[in-house]
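[1] Structure, please.
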Amino acid sequence: MTTPAAAPLHPATLQAMADFPRQLEQFYEAIPATHRDWTPASWEGIPSETFSALGQICHVRDIEVDGYQLRFARTLAEVNPVLASLDGYVLERERNYASADAKEVFAAFRAARAKTMGMLGGLTPEALARTAEFEGYGALTLRSLVHYLCSHDQQHLAGLQWLLGKIDASRA
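    Sure, this is the predicted structure:
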């Protein structure tokens, strides 16, 4: 029997990551156009960062490129690198998420996710076992990073659904 550390990435994880751009677009499209940059009076209970629907997709794009792609590359190239955590709220201010064009964001994200999948495709168990230190997470492996990215994806799908719930509640 193969231990998880000696196995390739699980197909369910890779499939979830490959499906995510489509799901993100569908969930975003479910948000009424009038509410894409809307924010609720209270963020209590949100399962992701406190971004509007437009901010959610911008954040996902930026974390893919400036966060995870860089972390994967460094973990593969360096010996036990220290990987920075990014402040999404600083990125939101610096990149003015409220003025973003959703079509451009999705095009950039689809291209970025395709690059990420290419980076991860065919990695050996040895490569997946490479280690790093991630601010806020501690010691991990490249395989850990893949799971954290997949988890991050799911948090933002949940964030969009949460916003839909708040939108509906605000109309009651």
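[2] okay, CA-based contacts and neighbour counts for the rest of this
    Will do.
[3] Quick check: longest helix in the protein by residues?
    Secondary structure assigned by DSSP state H gives helix 142-170 as the longest helix of the chain.
[4] For it, list every residue counted as buried.
    By 16 or more other CA atoms under 10 Å, the buried positions in helix 142-170 come out as 142-147, 149-150, 152-164, 166-167.
[5] so what does that helix touch, helix or strand wise?
    For helix 142-170, the elements it packs on are helix 11-30, helix 53-62, helix 70-77, helix 125-128, judged by 3 or more CA pairs under 8 Å, 6 or more residues apart in numbering; DSSP states H and E.
[6] quick one, the third one and helix 142-170 angle?
    Between the axes of helix 70-77 and helix 142-170, defined by axes from the mean of the first three to the mean of the last three CA atoms, to 10 degrees, the angle is 170 degrees.
[7] In terms of secondary structure, what does helix 70-77 contact?
    Against helix 70-77 (3+ CA pairs under 8 Å, 6+ apart) you get helix 142-170.
[8] what do you get for the first one?
    Where contact means 3+ CA pairs under 8 Å, 6+ apart, helix 11-30 is packed against helix 53-62, helix 102-120, helix 142-170.
[9] so which of those helices comes closest to E94?
    Nearest to E94 among these is helix 53-62; the distance by CA to CA comes to 11.5 Å.
[10] between that closest one and helix 11-30, how many degrees?
    150 degrees.
[11] Give me the contact list for helix 53-62.
    Contact with helix 53-62 is made by 24, 28, 31, 35-38, 49, 88, 91-92, 97-98, 100, 102, 105-106, 108-109, 112, 153, 156, 159-160, 163, as judged by CA atoms under 8 Å, 6 or more residues apart in numbering.
[12] Are any of these buried, and if so which?
    24, 28, 31, 36-38, 88, 92, 97-98, 102, 105-106, 108-109, 112, 153, 156, 159-160, 163.
[13] Could you also give me the structure for this next sequence, so I can compare it with the first?
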Amino acid sequence: MHTTTDPSSDPALLDTLAQMPAQLQALARALPPHRHAWRPGSDLFSLLEHACHLRDLEAEGYQLRIRRLVEEDLPELQEIDGSSWAVERDYQAQSLDEAMGAFAAHRARTVALLADTLPRHAGRKGLFGGFGIVTLGELVRGMAAHDASHREEIAALVAAAAQVA
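    Sure, this is the predicted structure:
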């Protein structure tokens, strides 16, 4: 069994991940309800699509990848096309409150899983599509970066919505 630690096992990183659902809630409160499904551009997500994407990626992407990295030797980790999911799963017709609630529940499970596995398995490796070989620690840092990009996009969406109010 490969066991190693790296800087990604820092508890502050898990705290950062754990805070994302509350940050999403705060951003959602800054947007009027009639703008929850509004897109600032044809190729950009609405707040509702962001929430659904985060929910589904958490459960069907991150949790699966983490388990496979810990349990398998050099697993092939699947990439996810979030834009395709948005259309195929009709994110625009879903409930924002339900999506945010499910995301919060899934993220809590992910953080608990990582709290248990990351300190011992941060160096476990997998083959992740176009990214090549990644460790569990790198995957976790990527999750934090993905969260940051969604916060930035949603903040921009909120600002754009204020301009068209």
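[14] Give me the TM-score for these two chains.
    After superposition, the two chains reach a TM-score of 0.90 (TM-score structural alignment, normalised by the length of the second structure), with 162 aligned residues with a CA RMSD of 1.8 Å.
[15] what's the average per-residue distance for the longest helix of the first structure once overlaid on the second structure?
    Its matched residues in the second structure lie on average 1.0 Å from helix 142-170 of the first structure after superposition (mean CA distance after the TM-score superposition for the first structure).
[16] Pull up the aligned stretch in the second structure for that helix.
    The aligned range for helix 142-170 of the first structure in the second structure is 136-164, by TM-score structural alignment.
[17] and the angle from the longest helix of the first structure to helix 102-120?
    Using the same axes, to 10 degrees: helix 142-170 of the first structure against helix 102-120 is 160 degrees.
[18] Pull the distance from helix 142-170 of the first structure to the chain's centre.
    8 Å (CA atoms, centre = their mean, to the nearest Å).
[19] Y89 of the first structure corresponds to which position in the second structure?
    Matched across to the second structure, Y89 of the first structure falls on S83, judged by TM-score structural alignment.
[20] tell me the contacts of that match?
    When contacts are counted by CA under 8 Å, 6+ apart, S83 of the second structure touches no other residue.
[21] Over to it. Which of the three states is it?
    At S83 of the second structure, secondary structure determined by DSSP: H, G, I helix; E, B strand; the rest coil is helix.
[22] From F45 of the second structure, how far off is it?
    8 Å (CA to CA, to the nearest Å).
[23] same deal with W38 of the second structure?
    W38 of the second structure sits 8 Å away from F45 of the second structure, taking CA to CA as the criterion.
[24] Please apply the same query to A86 of the second structure.
    For A86 of the second structure, the distance to F45 of the second structure - CA to CA - is 9 Å.
[25] just G123 of the second structure next, same as before
    Where F45 of the second structure is concerned, G123 of the second structure sits at a distance of 34 Å (CA to CA).
[26] and what of L157 of the second structure?
    Using CA to CA, we find L157 of the second structure at a distance of 9 Å from F45 of the second structure.
[27] what sits in contact with each of those two?
    R39.
[28] Roughly how far does the counterpart of A112 of the first structure in the second structure sit from M143 of the second structure?
    Here A112 of the first structure is matched to H106 in the second structure, going by TM-score structural alignment. According to CA to CA, H106 of the second structure stands 14 Å off from M143 of the second structure.
[29] sorry, back to before: may I ask you to confirm that the match of A112 of the first structure is in contact with E58?
    Yes: counting by CA atoms under 8 Å, E58 is a contact partner of H106 of the second structure at 6.1 Å.
[30] Give me the common contacts of the two.
    Common neighbours of H106 of the second structure and E58 (CA under 8 Å, 6+ apart) do not exist.
[31] Any chance of a markdown table for the helices and strands packed on helix 142-170 of the first structure, columns distance to L83 of the first structure?
    Listed next are those as a markdown table, based on distance: least, CA to CA, whole Å:
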| stretch | distance to L83 of the first structure |
| --- | --- |
| helix 11-30 | 21 |
| helix 53-62 | 16 |
| helix 70-77 | 6 |
| helix 125-128 | 16 |
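[32] Just say which of these is most tucked in.
    helix 53-62 (a mean of 24; mean count of other CA atoms under 10 Å).
[33] What range does that helix cover in the second structure?
    Counting by TM-score structural alignment, helix 53-62 of the first structure falls onto residues 47-56 of the second structure.
[34] Check the mean deviation of the matching stretch from the first structure.
    Mean deviation for stretch 47-56 of the second structure: 0.6 Å (mean CA distance after the TM-score superposition for the first structure).
[35] chain center to that stretch, what's the gap?
    Stretch 47-56 of the second structure sits 9 Å away from the centroid of its parent chain (CA atoms, centre = their mean).
[36] How about stretch 96-111 of the second structure?
    When distances are taken as CA atoms, centre = their mean, stretch 96-111 of the second structure is centred 10 Å away from the chain's centroid.
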